[in-house]
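Peer 1: Predicted structure and sequence below. I'll ask about it afterward.
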Amino acid sequence: MARPAQQAGPSEPGREPPRARFGYISGYSTVDNTRLEALAAIPPKKGGLTDREFRVFGWFVGATPGPDQPVMKTTAQIAERTGTSPDALGRIVRKLVKRRLLFCVEEFGRQRFYKVSPYFASQQEAIDQRSTIRAYNPPDIPGLPGFEPRPVKGELA
C-alpha cells in the first residue's frame, strides 16, 4: 500500500506533518498539450478560436466523464457553467463541431450530447486510445507540425 503524499520540509517533534490527498479523485483525462497549444496560438482573425470558444472547449475537456462518453449536460446547464447565453453556446458548439473538436454522439429529443475529439483528450489506455483515434478524422489546426490544409468543399486540390 502506498504512503500518502507528505509536505516537504522539517516537522516539529511530536507534530504530524500535513498530508495531501491523492491528485486523482475521480475521472481524469490525458490531454495533448501540443495540439492545445497549437489551437490556442492561432489568432481568431486567421481562423482560430476566440477566448470564449476556447473556454467552452476547455470546459468540455475538463467535464468529460470517462472513456468515449459524452458530457451529459443540457445546453442551459453548460451555458450557466461557462458564463454564456444558450444561443451563444449553440453557435460556439456548432463551430467546434465543424472544426472536429467536438462530436455529437447522442441525441435525446432536441438535446444533443457531445464529446471531445480523442485527438485532444482521452481517458483510455494508450492501446485503446490509438484504436479510437483511427475512427475519427483529425481536427483542422493550422500551425501544427505536419498539418496540411484540406480543400474546402467545391474547390479543386
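Peer 2: Received the coordinates, thanks.

Peer 1: From now on I want contacts and neighbour counts done on CA atoms only, so please keep to that.
Peer 2: Fine.

Peer 1: so how far is residue 109 from the most centrally placed residue in the chain?
Peer 2: For the chain, residue 61 is the residue whose C-alpha lies nearest the centre (C-alpha atoms, centre = their mean; 2.4 Å). As judged by C-alpha to C-alpha, to the nearest Å, residue 61 and residue 109 stand 24 Å apart.

Peer 1: Please apply the same query to residue 55.
Peer 2: Taken as C-alpha to C-alpha, the span from residue 55 to residue 109 is 27 Å.

Peer 1: Put this next to the previous one:
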Amino acid sequence: MAKAARKVLALVDEETGQYSEVQRAAYAFDGPHINVGIRKGRQLASGASGLTDRQYRVLSWYWFATEQSQGPVTMTGTDIAKELGLSPDSLSRTVKFLKKHRLLVEAGGIGRTTFYRTTPYLAFIGTGFEHREAVKEWNPPELTVAEPRSRRRKKTDEEGDPS
C-alpha cells in the first residue's frame, strides 16, 4: 500500500534556495468544542433580548459545560451554583426561566435531580448533518424572552422633582 504524502510547511531562503521546515503548533483546543450560533448568541446577549446578566451567564455556562453531543450536564444544582457563585435557589429560578423559554431542555436525571442541556438551536456538538437532525425534534426558542426593564430608579413624591 502506498504511503500517504505528508504536507510540510516550509520557509524558503530566496538567495540560496534552502528551505527549513516550520514546526507545527499543537491544536488550539484542549478538548471537545461546541458550535454556537453567532447571531443567536449575540441576540441573546443584547439588552433587547430581555435576559438578565445572570440568565445569560447561566445559559452560556450550559453551552460550554456540555461535553458530548446532545448530552446533559450531569452535575447537581448545588455544584453548578457553587461554580457560578450563585445560591442554589437563584440557580433553580434561573434554570426554570430558561427552560420555560426553551433555551434549556431537560435531558434526563437521577432521582430528584434533573439534568439539562442547551437547545441544539443555540449550541451543538457534532457534524452539520447531526445538527440538522437534532433540530427537527425541537421548536426553536424565541430570542426575545421579555421586554427589557428600565434600570432607572423612579423618584417618589417625597424625594421631589429634580427640575
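Peer 2: Perfect, thanks for sending it. Only a predicted model underlies this, so the values are computations on that prediction, with no experimental measurement involved.

Peer 1: picking that back up, between residue 55 and residue 109 of the first structure, point out the one with more neighbours.
Peer 2: Shown here are residue 55 of the first structure and residue 109; by other C-alpha atoms under 10 Å, residue 55 has more neighbours (14 against 6).

Peer 1: Find the helix or strand that the more buried one is a member of.
Peer 2: Assigned by DSSP states H and E, residue 55 of the first structure falls within helix 51-63.

Peer 1: can you check residue 87 of the first structure too?
Peer 2: Secondary structure assigned from DSSP H and E places residue 87 of the first structure in helix 86-98.

Peer 1: residues in contact with the helix or strand that comes right after that helix?
Peer 2: Sequence-wise, the next helix or strand downstream of helix 86-98 of the first structure (DSSP H and E) is strand 102-108. Contacts with strand 102-108 of the first structure, where a contact means C-alpha atoms under 8 Å, 6 or more residues apart in numbering, come from 70, 93, 96-97, 112-117.

Peer 1: with those in mind, which one is nearest to residue 142 of the first structure?
Peer 2: Residue 142 of the first structure has its nearest neighbour among the contacts of strand 102-108 of the first structure in residue 96, at 14.7 Å by C-alpha to C-alpha.

Peer 1: Translate that closest one into the numbering of the second structure.
Peer 2: By TM-score structural alignment, residue 96 of the first structure lines up with residue 98 in the second structure.

Peer 1: Report how many residues lie close to the nearest residue to its match once chain neighbours are set aside.
Peer 2: Nearest non-adjacent residue to residue 98 of the second structure, counting by C-alpha to C-alpha, 6 or more residues apart in numbering: residue 104, 5.6 Å away. Neighbour count of residue 104 of the second structure, defined by other C-alpha under 10 Å: 24.

Peer 1: For the second structure, just list every one of the helices.
Peer 2: For the second structure, the helices defined by DSSP state H occupy 38-45, 53-65, 77-84, 88-100, 128-135.

Peer 1: Alignment lookup: residue 54 of the second structure to the first structure.
Peer 2: By TM-score structural alignment, residue 54 of the second structure lines up with residue 52.

Peer 1: returning to what we had before: name the residues of the helix holding residue 55 of the first structure that are buried.
Peer 2: Judged by neighbour count using 16 or more other C-alpha atoms under 10 Å, the buried positions of helix 51-63 of the first structure are 53-54, 56-57, 60-63.

Peer 1: If anything else comes up later, I'll come back, but that's it for now.
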